[in-house]
Every structure is written in structure tokens, then in C-alpha cells.
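Visitor: Next come a sequence and a model predicted from it.
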Amino acid sequence: MTGTTIRAMRDDDAEAVVALWHAAGVARPWNDPARDLAFARRDPHSTVLVAERDGRVAATAMVGEDGHRGWAYYVAVDPAHRGSGLGGAIMAGAEDWLRARGVWKLQLLVREDNTAVKGFYEHLGYRDTRTTCFQKVIEP
């Protein structure tokens, strides 16, 4: 994609990344984005990728692996750039990052009511595995 670079997030991208997450609607009040960024970037098992267009952060994907599968979170595209291919490009970057580490499966979670994004992922070849995700918050 001309004019777009997919790269690992740098420290000086943090403010733009958090702003993008809010603009794209992927940030949630119960998650501290600064904490999530620091946690994802703490070791080589995960990272935050950005798609940079015209010198600005235009898309993101937090990607990591747990020893069995790869996962993507905070996949976000600047609303002004939706429909331009950035979503597919950042997901291809996440797949490449995992493939380079020998990971052969990528999973992600989609909120049940987010029907628009379900179609996007299906278009990219992802399928609903018909599984249920359980969660327990173990720290206040």
C-alpha cells in the first residue's frame, strides 16, 4: 500500500495510539490503555504494530502469542481512513509478525453486537469457531 508503513510502535507513538483507540471505539473505560501498551511491549512475546500513513499513526494491532496461538487485540483504523485497505494491511502485518515466530494460528475476540467487523474478518478469511470466552478478573 503506497505511502503506508507497518512497523512496531515506538515510545513516542503512545499518545497517538491511545487517541486512535478512542476515535475508533476500541478503548473501554475499564482498561487503562497506557497499562495495556506497556504490558504488550514488555517482552518479545507481544508487540503493538502501527500503520503509519503520511507520518501519522493511522491503524494499530496489538499482537502476541501464548505458546500455542497468536492473538490480536486493539485492531483499529482511524475513521478518516476506513475503507482504504489499512485494516487488511495491519492484520497482514500481525499475521507476518506471528508467522516469523513460528505461530500458525491467529485468533481474536469480537464483541457479539459488532456485526460490521465480523464481515470484515470473514472477508480476510477468519471464521467464527463457535466457542465461548470466559473471563475472570483476578486483580482489582
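Guide: Sure thing, it's come through. Given the structure is predicted, the values throughout are model-derived calculations rather than measurements.

Visitor: Only C-alpha atoms from now on, for both contacts and neighbour counts.
Guide: OK.

Visitor: for this protein, what spans make up the strands?
Guide: Assigned by DSSP state E, the strands in the chain fall at 4-8, 46-53, 56-65, 70-77, 106-108.

Visitor: looking at those, which is buried most?
Guide: Mean neighbour count (mean count of other CA atoms under 10 Å) peaks for strand 56-65 among those, with a mean of 24.

Visitor: which residues sit against it?
Guide: Residues outside strand 56-65 that contact it (CA atoms under 8 Å, 6 or more residues apart in numbering) are 13, 16-17, 20, 40, 45-52, 70-78, 81, 86-87, 90-91, 94, 97-98, 103.

Visitor: Structure two is appended below for comparative analysis:
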Amino acid sequence: MYIRPYQASDEDTVIALWNECGLTRPWNNPHRDIARKMTEQPELFLVVVDQQEVVATAMIGFDGHRGWVYYLAVAASHRHQSIGRKLMSEAEHLLMERGCPKISLMVRSSNVSVIEFYRKLGYAQDDVVTLGRRLIHDT
């Protein structure tokens, strides 16, 4: 098993994994999310490969102020093997290399098991409210 940057040939498998993990939403077209990421810091879009199959992903970004992690997903067949932990460690390493002082991520409040996963990694809930506004509608 190894971590490498995303490749265009991974797209269908990655989107299937995101669907399996419940990460996709009707208002976010995953094909467009990938295409957009490939225009900005594509080397920070990571996949984990096991026997030629993508089994995990993490989409990472750095805006000069803080790093972000999106689409952290691990296939059900590969959970409880520390793959998510290794991906987050790699994300932290890549961001620290860029001088990033802090990582943020968003987890749906209903996803209690994932919140607990991040707490075990040393992440804490910030006292903030995340606001958003759609600029481009994917639907």
C-alpha cells in the first residue's frame, strides 16, 4: 500500500469511493470538484493505492493562511488499518513543508464517528461558524 498524487485515470474509482463514503452531495459535482482541484495544487490531491486499486483519498489545499483537507475517504474494506491516520499525517507534512501554520477541515455535525477520529488525531472543534455562498452552480 502506498500514497501517491491523484492521476486522471483514478477519476471513476475516486468518485465511486466518495459515493460509498457518503461524501458527495447533489449540489457538488464531483467531476467538477476534481477538475477544479487539478488547476490548483494538483500535487496535494492524494490517493492510497492497494494492489493497483485506489482505496483512500485526501484533497488538500493551502491558501497562504491555513491548510484545508477535503474528501478524506477510506474504503469500507480498508478501514481500521490506520490509512486515514497516515493520510492526515502526510497532509500535515506537505502543509508544514509549505509553511502552513494551521489545518482546518469541515465535518458534518451528524458524522459523530468521523469527529471522534479527528479528535483522536489531536484536532479540536474551533469556536467558529462556517458560512458559505455558492458562486458557481454545478447542477
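Guide: That came through, no problem. Everything quoted here is computed from the prediction, not taken from an experiment.

Visitor: ok so, going back, Leu124 of the first structure: which of the strands of the first structure is closest?
Guide: Leu124 of the first structure sits nearest to strand 106-108 of all these, at 12.0 Å, using CA to CA.

Visitor: Mind giving me the packing neighbours of that closest one?
Guide: strand 70-77 (3 or more CA pairs under 8 Å, 6 or more residues apart in numbering; DSSP states H and E).

Visitor: Tell me the counterpart residues of the strand it packs on in the second structure, please.
Guide: Under TM-score structural alignment, strand 70-77 of the first structure corresponds to residues 67-74 of the second structure.

Visitor: Just give me the mean distance for the matching stretch relative to the first structure.
Guide: Compared with the first structure after the fit, stretch 67-74 of the second structure shows a mean deviation of 0.4 Å (mean CA distance after the TM-score superposition for the first structure).

Visitor: quick one: stretch 8-21 of the second structure aligns where in the first structure?
Guide: Using TM-score structural alignment, stretch 8-21 of the second structure lines up with residues 11-24 of the first structure.

Visitor: Show me which parts of the matching stretch are buried, residue by residue.
Guide: The neighbour-count check on stretch 11-24 of the first structure (16 or more other CA atoms under 10 Å) flags 14, 17-18, 20-22, 24 as buried.

Visitor: Pull the most distant pair out of those.
Guide: Largest separation among the buried residues of stretch 11-24 of the first structure by CA to CA: Ala14 and Ala24, giving 15.2 Å.

Visitor: related to what we said a few turns ago, if you look at the buried residues of stretch 11-24 of the first structure, which of them are in helices?
Guide: Using DSSP state H, the members of these that fall in helices are 14, 17-18, 20-22, 24.

Visitor: Export those to CSV and append columns for distance to Phe134 of the first structure.
Guide: Shown next, in CSV, are these (distance: CA to CA, whole Å):
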residue, distance to Phe134 of the first structure
Ala14, 30
Val17, 28
Val18, 26
Leu20, 28
Trp21, 24
His22, 25
Ala24, 25
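
Visitor: out of those, who's nearest Arg111 of the first structure?
Guide: Ala24 (14.4 Å).

Visitor: ok, the closest one - contacts?
Guide: 76-79.

Visitor: Now render the residues you listed as TSV, adding distance to Leu124 of the first structure.
Guide: Supplementary listing: the contacts of Ala24 of the first structure in TSV, determined by distance: CA to CA, whole Å:
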residue	distance to Leu124 of the first structure
Ala76	15
Val77	15
Asp78	19
Pro79	19
